[in-house]
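Enquirer: let me see the structure of the following:
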Amino acid sequence: MSGRHARPGAWDDGRRNGVWDQGALDSLLVLVAESLGYTCRPVPGDVMLLEGPNRLHVSMRNLRQLARLVPRDDWPALVSDHVTTIVTAVEEPLDLSDFDLAQHLLRTRIYPAEADNGVLAARPFAPGLIEVVVVDTPTTVRTVTTEEMHGWPVSGDALFMLGRSNVRGDGPLQVDEDELGGVRVVVLHGWTFYAATHLAWLEEYLPIGPYGALVVAPNRSQIVAHPLLPSGSCPRARYRAAVTAARELQAHARRAYEEGPGSLSPHLYWWRMGELTLLDVRYQGDAVVLPDEFTSVLTKLAAEP
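Expert: You can find the predicted model right below:
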């Protein structure tokens, strides 16, 4: 499946003899960090720790994913912009004390659950994912802490609703139809950090009946969905189509999660009435094995006239 985030040619530019040249990116990051007064050392989690006026973490995985999108000659500028943005966000913090001004900058962004360090204004969004209040400026997106949140007249669920409202106000995602393994899917995408937030109102993008939809949100810019609808084919074909969709969406999620940028989840979810349930897709030989609850729903779907 192609998408605006995909750049196969740039991926080839970033390889040397078929192996990703991570050393070049590491060296560039060290040079940029030292020019800003920081030293670097790798720490667990594929992260580079920058130590200087502050302690900062740079995800090397995300940096590699970003590098895939541009020619190799542009890597120095990419690394410089990336690191400088992170440093500036910490060293020149915004004054968020005036909520009347800050509220227009607030958004909610979806992150992997492991990003929660205990101080973020965050809440569960789906298994393995959290929803975080962030401040969106023309140059950077930074997370909001619970301390900052409690200093505002609006907090808790009301603050998250405000952030979601601002994401909606930024405009809808682009909607395309595509095929995965011969099954029709709907692709929602855009040049935004907030695509996954739109899962909260997925039903506004595509027809979803009582059986819900299969969805994946592999990275920050893309959602792929397959509605479970009782129409257009014989019962057995409906069942097979849903199983095929589960298999193909799971495979796509894993690929797109690795590609990034902004990896979120390699997992398959079942969207029902705004709630997301993790679907554990297993295999027995070549056969797909789905959870019993989901299989029983597929049986009902196939039995509808």
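Enquirer: switch to C-alpha atoms for all contacts and neighbour counts from now on
Expert: Fine.
Enquirer: in the stretch 201-305 of the chain, which spans are helices?
Expert: All helices of the stretch 201-305 of the chain, identified by DSSP state H, counting those that start in this stretch, fall at 235-259, 292-303.
Enquirer: and this one, so I can compare the two:
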Amino acid sequence: MHHRTAVRAHRLDFQRVVADGEHRPPDLGGAYLRLVPDDFLRAEAAAAFSYARPVVDGLLEAIALDTPDAVRLLDDKGVAEIGLEALRSAARANLINEPVDRETVCHNGALIHLIAGDSFFVASKALVLPELLRTYLGQEPPADGVLLALPSRHRMAIHWIADEHAVSAVNALASFGLGAYQDAVGDGQLSPRLYWWYQGQVDLDHAHRPGDAAVLHPASSRAAGGHAPAERAGQLRTRQSRRGRRGPGLG
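Expert: Take a look at the predicted model:
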């Protein structure tokens, strides 16, 4: 997929779902946190969405309003009518409760959890990943984190990093992410990249890029003096190399 084609697809999507000039007070029951590509907003429109924040290389968190007629991003004026914190809190709660479908497949010993649905907010559940894991897998996030592919708004894939099978998961998720991203032209492309979620919360505000993976690094972990994701990846790689296997390719 050529970059210009992808950008053009995002802009068409933006023109379709954002109703310019609409500033009616939103129904908080229809508000959702939403991941969008950082080129989703036209340059001339971006200034009206200054509250949208980057969560990792290439992706922004914004607030969308889901109405019977359309899904649109709220601009600064629409957000100000409610207040950013109150609106974001309601949007986060609605995102947690948004239903999705799940299927688990095995690739060379690695379990891959495929999350999908018709909702515009399936992949946005990466913003509330601990809640997603508890609800659909019945477990807390693992100490070594989770690998993520977020190819489109309707699909995401997850691998629980627990052992040397993370090597197979990297290959599987990278292939899935790129293919699903290319298939989603005009239907909500997000990112072809592979992400590593590590001790993450909603505030995923910093990204390193060791190797071919972007690493979601929460501010809370840095403030608490915890291991940086790259350090943690090195520890995992060292443990796995002692078993005679390569690490997950994250360091």
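Enquirer: overlay the chains and give the TM-score.
Expert: Superposed pair, TM-score by TM-score structural alignment, normalised by the length of the second structure: 0.69. Supporting alignment: 207 aligned residues with a Cα RMSD of 3.2 Å.
Enquirer: one step back: quick check: which of the helices of the stretch 201-305 of the first structure is buried the most?
Expert: Highest mean neighbour count of those: helix 235-259, a mean of 20 (counted as mean count of other Cα atoms under 10 Å).
Enquirer: pretty sure Asn166 of the first structure contacts His104?
Expert: Yes: at 7.2 Å, Asn166 of the first structure counts as touching His104 under the criterion of Cα atoms under 8 Å.
Enquirer: coming back round to it: closest to His226 of the first structure out of the helices of the stretch 201-305 of the first structure?
Expert: Smallest distance to His226 of the first structure across those (Cα to Cα): 6.8 Å, for helix 235-259.
Enquirer: how far does the closest one sit from the chain's center?
Expert: Computed by Cα atoms, centre = their mean, to the nearest Å, the chain-centroid distance of helix 235-259 of the first structure equals 18 Å.
Enquirer: again with stretch 257-270 of the first structure
Expert: On Cα atoms, centre = their mean, the centre of stretch 257-270 of the first structure falls 6 Å from the chain's centre.
Enquirer: contacts for it next, please.
Expert: By Cα atoms under 8 Å, 6 or more residues apart in numbering, the list of residues contacting stretch 257-270 of the first structure from outside reads 62, 65-66, 110-112, 128-129, 193, 212-221, 246, 249-250, 253-256, 276-281.
Enquirer: give me the nearest residue to the alignment partner in the second structure of Arg272 of the first structure, chain neighbours excluded.
Expert: Under the alignment by TM-score structural alignment, Arg272 of the first structure pairs with Tyr198 in the second structure. In space, and not counting its chain neighbours, Tyr198 of the second structure is closest to Gly145: 4.4 Å by Cα to Cα, 6 or more residues apart in numbering.
Enquirer: what's the local residue count around that neighbour?
Expert: A total of 20 residues lie near Gly145 of the second structure under the criterion other Cα atoms under 10 Å.
Enquirer: what's the match for it in the first structure?
Expert: Taking TM-score structural alignment, the alignment pairs Gly145 of the second structure with Gly212 from the first structure.
Enquirer: just confirm its match contacts Met273, I think it does.
Expert: Yes: the criterion here is Cα under 8 Å, and Gly212 of the first structure meets it with Met273 at 7.0 Å.
Enquirer: assess the claim that the match of Arg272 of the first structure and Trp160 are in contact.
Expert: No: counting by Cα under 8 Å, Tyr198 of the second structure stays clear of Trp160, with 10.8 Å between them.
Enquirer: follow-up on the earlier one: check contacts around the match of Gly145 of the second structure.
Expert: Taking Cα under 8 Å, 6+ apart, we find Gly212 of the first structure in contact with Pro227, Leu228, Trp270, Trp271, Arg272, Met273.
Enquirer: among the residues you listed, the buried ones, what's the ChimeraX command?
Expert: The buried residues among those can be selected in ChimeraX (16 or more other Cα atoms under 10 Å) with this line:
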select :227,228,270,271,272
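Enquirer: list just the nearest of the contacts of Gly212 of the first structure to Leu120 of the first structure.
Expert: Using Cα to Cα, those come closest to Leu120 of the first structure at Trp271, 25.8 Å.
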